[in-house]
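Asker: okay, here's the prediction I keep looking at, along with the sequence it came from:
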Amino acid sequence: MATALITGASAGLGLEFAWQLATARHDLVLVARDEDRLQDLAGQLRAAAGVRVQVLPADLSVPDDVARVARRLASPGAGDEGPVGLLVNNAGFATHQRFVGGDVDLEVNALDVMVEAVLVLSHAAAGQMTARGRGAILNVASVAALTAGGTYAAAKAWVRSFTEGLAVELKDSGVTATVLCPGFTHTEFHDRAGVDVSGMPGIAWLNADRVVTAALADVRRGVVISTPSARYRLASAALRVLPRTAVRAVGSYR
């Protein structure tokens, strides 16, 4: 089976991607900042699924670290390391601050991780994959991409638009590009950002395992925009047709 490289693999959706892909007998390259957590996960995956797991610690806000991950993606493979056939650009975080008066360095850091790293890693993967005539790139965005929800929404809007354009360019190459646009999902994401979601109704929440299962199924079918759950597909449709004044009003309320 193809090797999959997952960024942000130590927690949240990235962790779920790692387990589901390992269970499907994919060898893995795990990328995240916390090497100890990655090593623990790699040991569990090897023992449970019998797959090869490479640990690649990297901070995707640091250009040298991004370049190191890009080199692995561009590699045609050697020895026990096969070429990467699936890239999952999952790393990201919410700044949880107002832009005006907020820490601009934090905002730049978020853009480095969720925009620049996605571009650089997608470029490296697409070059290697098109040369072989097969592969897939899965970029994690959000339903928030359709809102006026601050810089996080803006970054995810870029990911969505970028992936759609990449899918057009990759047509008939044997390589696909998919953007995953989930809604609120039960992970560590909100706790890590210090976001209080206690008032969010239960119907708004998705389970990480179902989101990842749906995303991987859409990758296999070559779907460009993957929006798990009927309720978020309906919400996305509404956001696309609502007047932008109404969408901005929701963003202002947030």
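Answerer: On my side now, so go ahead.
Asker: from now on I want contacts and neighbour counts done on CA atoms only, so please keep to that.
Answerer: Fine.
Asker: any idea how far the spatially most central residue of the chain is from Thr163?
Answerer: Central residue of the chain (C-alpha atoms, centre = their mean): Asn90, 2.3 Å from the mean position. Separation of Asn90 from Thr163 (C-alpha to C-alpha, to the nearest Å): 13 Å.
Asker: list residues touching both of these two?
Answerer: Common contact partners of Asn90 and Thr163 (C-alpha atoms under 8 Å, 6 or more residues apart in numbering): Asn139.
Asker: from Thr130, how far off is Asp172?
Answerer: As judged by C-alpha to C-alpha, Asp172 and Thr130 stand 10 Å apart.
Asker: equivalent analysis for Val55, please.
Answerer: 25 Å.
Asker: Asn109 now?
Answerer: With C-alpha to C-alpha as the criterion, Asn109 and Thr130 are 30 Å apart.
Asker: on that earlier part again, more neighbours, Asp172 and Thr130?
Answerer: Thr130 (17 against 11; other C-alpha atoms under 10 Å).
Asker: let's bring in a second one:
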Amino acid sequence: MPTALITGATSGLGAAFARRLAADAFSLVLVSRDALRLAQTADQLKLRYGVSVEVLPADLGTEEGLSRVESRLHDGVDLLVNNAGFGHRRHFPDVPVEDEVRMLKVHCEAVLRLTLAALPGMRERDRGAIVNVASAAAFFPRGTYSASKAWVVNFSESAATEIRNPRIKIMALCPGFVRTEFHQRAAMDSGSIPGFLWLKADNVVRAAMRDLALGRRVSIPDARYKAIVAVGRLVPRGLQAYVSQRIGR
């Protein structure tokens, strides 16, 4: 039975990945800061899908938390989903520097270190996959969040190129606005976001798993966001920033 480790696994896309992979008969290792919610999520998945679920409480914004997850990955997994992340309510440069640095640690350092921890076992077995959750925001200039997600996209493509093994897949997932707890946790007002731009988490995961199977290095789920990103690449960066600010983060 294959094993998948998912960070940020108790809500949103992380929880959707957990449901999908449990339905596909993966054993799960779930990582989250909230130990109580982690245990509840594990119990629900075991009851519904009858799979093995290991819980690993860890805060990826700390050295201790990162080291704990690295140690577990050294034991080997077949699929790593780097999903943990968060947003800021305030705009750059009004966000406290310690919060900005924490974002870079979770979005960038954790993705780098956990990918490096997972790869030796995958290379030894000559198979495996890594999904790094980025965002459609990676293609538009909008503060540290967008910048950090742009790094995730570039890193994922670069890592996949360097590995040079079609049996080991590394993919950046770039969804748009998804109905999750993301905006609520960041105390963001999402009222300015047009309704037609919202995606369902389960649909995003379904598209991601399809693109992963096809060997794509960047997955932009949903035709609406494929079009938005394609058009965004053709217009000046200043116009990109203006549209991004008008629509919302």
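Answerer: Done, it's in. Since this is a predicted model, take the numbers as computed values, not measurements.
Asker: relative to the first structure, which residues correspond to the lengthiest helix in the second structure?
Answerer: Across the second structure, the longest stretch assigned as helix under DSSP state H is helix 143-163. Across the first structure, the stretch matching helix 143-163 of the second structure (TM-score structural alignment) is residues 150-170.
Asker: buried ones in the longest helix of the second structure?
Answerer: Buried residues in helix 143-163 of the second structure, defined by neighbour count with 16 or more other C-alpha atoms under 10 Å: 143-153, 155-157, 159-160.
Asker: which one among those gets closest to Tyr242 of the second structure?
Answerer: Gly143 (12.7 Å; C-alpha to C-alpha).
Asker: mind listing the helices for the stretch 151-254 of the first structure?
Answerer: 189-193, 208-221, 230-241, 244-253 (DSSP state H, counting those that start in this stretch).
Asker: where exactly do the strands run in the second structure?
Answerer: Secondary structure of the second structure (DSSP state E): strands at 3-7, 27-32, 53-57, 79-82, 128-133, 168-173, 218-219.
Asker: which part of the first structure lines up with the last one?
Answerer: Mapping strand 218-219 of the second structure onto the first structure (TM-score structural alignment) gives residues 225-226.
Asker: same check on stretch 86-93 of the second structure?
Answerer: Mapped onto the first structure using TM-score structural alignment, stretch 86-93 of the second structure covers residues 93-100.
Asker: got a list of contacts for that stretch?
Answerer: By C-alpha under 8 Å, 6+ apart, stretch 93-100 of the first structure touches 106-107, 110, 150-152, 189-190, 193-195.
Asker: mean per-residue distance, the match of helix 143-163 of the second structure versus the second structure.
Answerer: Superposing on the second structure places stretch 150-170 of the first structure at an average distance of 0.5 Å from its equivalents, by mean C-alpha distance after the TM-score superposition for the first structure.
Asker: what about the counterpart of Gly183 of the first structure in the second structure, distance to Glu100 of the second structure?
Answerer: Aligned counterpart of Gly183 of the first structure in the second structure: Gly176 (TM-score structural alignment). From Gly176 of the second structure over to Glu100 of the second structure the distance is 21 Å, taken as C-alpha to C-alpha.
Asker: cool, Ala150 of the second structure as well?
Answerer: 15 Å.
Asker: one more: Val69 of the second structure?
Answerer: Going from Val69 of the second structure to Glu100 of the second structure by C-alpha to C-alpha gives 22 Å.
Asker: between those two, tell me which one has more neighbours.
Answerer: Neighbour count, other C-alpha under 10 Å: between Val69 of the second structure and Glu100, Val69 has more, with 24 against 17.
Asker: which residue ranges form the helices in the stretch 1-150 of the first structure?
Answerer: For the stretch 1-150 of the first structure, the helices defined by DSSP H, counting those that start in this stretch cover 12-23, 35-49, 63-74, 104-111, 117-132, 150-170.
Asker: give the aligned range of the second one in the second structure.
Answerer: Same thing as helix 35-49 of the first structure. Using TM-score structural alignment, helix 35-49 of the first structure lines up with residues 35-49 of the second structure.
Asker: which other residues reach the matching stretch?
Answerer: By C-alpha under 8 Å, 6+ apart, stretch 35-49 of the second structure touches 9-10, 19, 22-23, 25, 30-32, 51-57.
Asker: check stretch 240-249 of the second structure too.
Answerer: If you take C-alpha under 8 Å, 6+ apart as the criterion, stretch 240-249 of the second structure is touched by 137, 140-142, 190, 192-194, 232.
Asker: let's see it at 10 Å
Answerer: Applying C-alpha atoms under 10 Å, 6 or more residues apart in numbering, the external contacts of stretch 240-249 of the second structure come out as 87-89, 91, 137, 139-143, 145-146, 176-177, 183, 188-194, 197, 231-234, 237-239.
Asker: buried only: go through those for me.
Answerer: Among the contacts of stretch 240-249 of the second structure, those buried by neighbour count (16+ other C-alpha under 10 Å) are 87-88, 137, 139-143, 145-146, 176-177, 183, 232.
Asker: now those residues in a markdown table, please, with extra columns for distance to Arg217 of the second structure.
Answerer: Shown next, in a markdown table, are these (distance: C-alpha to C-alpha, whole Å):
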| residue | distance to Arg217 of the second structure |
| --- | --- |
| Gly87 | 24 |
| His88 | 27 |
| Ala137 | 17 |
| Phe139 | 15 |
| Phe140 | 19 |
| Pro141 | 21 |
| Arg142 | 23 |
| Gly143 | 24 |
| Tyr145 | 21 |
| Ser146 | 19 |
| Gly176 | 17 |
| Phe177 | 20 |
| His183 | 27 |
| Gly232 | 19 |
